[in-house]
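Student: sequence and computational prediction follow.
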Amino acid sequence: MPLSIGVGSLSSRTGTDIDGNEVYAPVRRWFMLDAPVIFNFNRGAGATKIAEENIVRTMGYFAGGGLAYHLGPVNKVMDNVKNKNGPLYGPPKLRNAVGLVANAGFRMNTGKGYFLEFKISYMKSLTRYHTDVYSMGLLLAH
């Protein structure tokens, strides 16, 4: 269960609506949570707890899939606003999604029981808001 938590901010911007009135989109802070349950196939370095095997194999890889829950902000473009710097978004609202997730990556043995792991993953939402989630990570594991 590689749990991911994030926080962020959407900066404030102004634009002009169709009638020429100034529209202000205030600063908003948001929260994000990804909670997948993934079953991985592991091979090579770090795949087992046997020390001799991990010393001999310096590279390993993994791939798998499962089910994930995502909670995060969804922004909607303000259709009635014209802005020379691009679209103006309304305040984000927290929405949740459940979907299928797949991940793959590789790990390198750095010595002394530590592994450097690179992972990419993708979640395809099966719920109403169709929030597809892409992620990439670099992890130092023991």
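Tutor: Structure's in. What do you need? None of these values were measured; they are calculated from a predicted model.
Student: hey, let's count contacts and neighbours off CA atoms from now on
Tutor: Fine.
Student: the residue located most distally from the centre of the chain: helix or strand, and which one exactly?
Tutor: In the chain, counting by C-alpha atoms, centre = their mean, residue 19 sits farthest out from the average C-alpha position, at 38.4 Å. Element membership for residue 19 (DSSP states H and E) is empty, with no helix or strand holding it.
Student: ok, residue 103 touching residue 133?
Tutor: No - contact between residue 103 and residue 133 fails when scored by C-alpha atoms under 8 Å: they sit 11.6 Å apart.
Student: anything in contact with each of these two?
Tutor: Both residue 103 and residue 133 are contacted by residue 122, under the criterion C-alpha atoms under 8 Å, 6 or more residues apart in numbering.
Student: the two - which one has more neighbours?
Tutor: A count of neighbours by other C-alpha atoms under 10 Å puts residue 103 above the other of residue 103 and residue 133, at 20 against 15.
Student: could you pull out the strands for this structure?
Tutor: Taking DSSP state E, the strands of the chain run over residues 4-10, 13-17, 22-25, 28-44, 59-74, 81-82, 93-111, 114-125, 133-141.
Student: and the first one, what other elements does it pack with?
Tutor: Secondary-structure packing of strand 4-10 (3 or more C-alpha pairs under 8 Å, 6 or more residues apart in numbering; DSSP states H and E): strand 28-44.
Student: next, the angle strand 114-125 makes with the strand it packs on.
Tutor: 120 degrees (axes from the mean of the first three to the mean of the last three C-alpha atoms, to 10 degrees).
Student: show me what strand 28-44 is packed against.
Tutor: Applying 3+ C-alpha pairs under 8 Å, 6+ apart, one finds that strand 28-44 makes contact with strand 4-10, strand 59-74, strand 93-111.
Student: next, the one to line up against it:
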Amino acid sequence: MKKTFWLVTLCLAGAKVSFAQHFSHGVGLGYSAEFADNIKTRTSTIITYSPRINVSETENTSVSVGIPLSIGISNTFKAGYSHDNDSTYDYGYSTGFILNVPVMVNFNIGAGSVPGNQKRTGFFAGAGYAYNLSTVNTFTPNEYGPEYEFSRRETKGNSGPAANFGVRIGVGSLRRRHNIEIKTSYMRAISSRKLNVIGLNCLFNF
């Protein structure tokens, strides 16, 4: 499944030359939250680069295929009493890395749907498939040396169906209009962990 996913991703990345009507891309910042029944919710600050290709267009709408790649980091400090023993005070911190690579098919209307569109606002929604990789490094107190020491690293890869929707707001002159995109996204892993990944992004599209 993973090999097929990456093969499709590479093919779409190189499709601009062969069949693209129009290519556009954007970059922005956002937040991502990972949660499941058996793990604590982890939030990350993410940077997103979002290239997309319009494969079908009308004057005010389009169907696009995109790969909104997100990379992020998290830093969490924990302090409190242990669940196993209420008299034991436990503290430490963890740092994390997240990589999210979805392949999305979107229906776009209004601003940002096609080059030269004069609308001030636009909307989009779509679905696809995503791969999510996350690494967490845990550090615990050290009584005999530095204040904290590395204790554990956990790396997990998950994949599953994904969906996104959002709005675009046109900015700039009518002749050289760009747009600001506000987007939410959701991924549901099909692995045994049943990981959920929710994202909120704000991008500037060129």
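Tutor: Now that the structure is in, tell me what you want to look at. What you see is a predicted model; the values in this text were computed from it and never measured.
Student: measure the counterpart of residue 13 of the first structure in the second structure to residue 206 of the second structure for me?
Tutor: When the second structure is aligned by TM-score structural alignment, the residue opposite residue 13 of the first structure is residue 79. Residue 79 of the second structure sits at a distance of 44 Å from residue 206 of the second structure (criterion: C-alpha to C-alpha, to the nearest Å).
Student: measure the closest residue to residue 28 of the second structure other than its chain neighbours to residue 140 of the second structure for me?
Tutor: Across the structure, with C-alpha to C-alpha, 6 or more residues apart in numbering as the measure, the residue nearest residue 28 of the second structure apart from its sequence neighbours is residue 203 (3.9 Å). Plainly put, residue 203 of the second structure is 37 Å away from residue 140 of the second structure if you go by C-alpha to C-alpha.
Student: looking at the two, which one has more neighbours?
Tutor: For residue 203 of the second structure versus residue 140, neighbours defined as other C-alpha under 10 Å are more numerous around residue 203 (21 against 17).
Student: hang on, the earlier thing: just give me the match in the first structure for the residue nearest to residue 28 of the second structure.
Tutor: Taking TM-score structural alignment as the criterion, the aligned counterpart of residue 203 of the second structure in the first structure is residue 139.
Student: OK, contacts around that match?
Tutor: Taking C-alpha under 8 Å, 6+ apart as the test, what residue 139 of the first structure contacts is 116-118.
Student: most neighbours, which of the residues you listed?
Tutor: Taking other C-alpha under 10 Å to define a neighbour, the member of the contacts of residue 139 of the first structure with the most is residue 117, carrying 20 neighbours.
Student: give the aligned equivalent of it in the second structure.
Tutor: Correspondence of residue 117 of the first structure to the second structure, assessed by TM-score structural alignment: residue 181.
Student: what about the spatially closest residue to its match that is not a sequence neighbour, neighbour count?
Tutor: Nearest non-adjacent residue to residue 181 of the second structure, counting by C-alpha to C-alpha, 6+ apart: residue 168, 4.4 Å away. The local packing count at residue 168 of the second structure equals 27, with neighbours defined by other C-alpha under 10 Å.
Student: doesn't residue 190 make contact with residue 36 of the second structure?
Tutor: No - under the criterion of C-alpha under 8 Å, residue 36 of the second structure lies out of contact with residue 190, with a separation of 11.9 Å.
Student: for the most centrally placed residue in the second structure, give me its contacts.
Tutor: Note on the second structure: the residue nearest the mean C-alpha position is residue 70, at 4.5 Å, using C-alpha atoms, centre = their mean. Contact analysis of residue 70 of the second structure by C-alpha under 8 Å, 6+ apart lists 46-49, 98-101.
Student: how close does it get to residue 45 of the second structure?
Tutor: Distance, residue 70 of the second structure to residue 45 of the second structure, using C-alpha to C-alpha: 10 Å.
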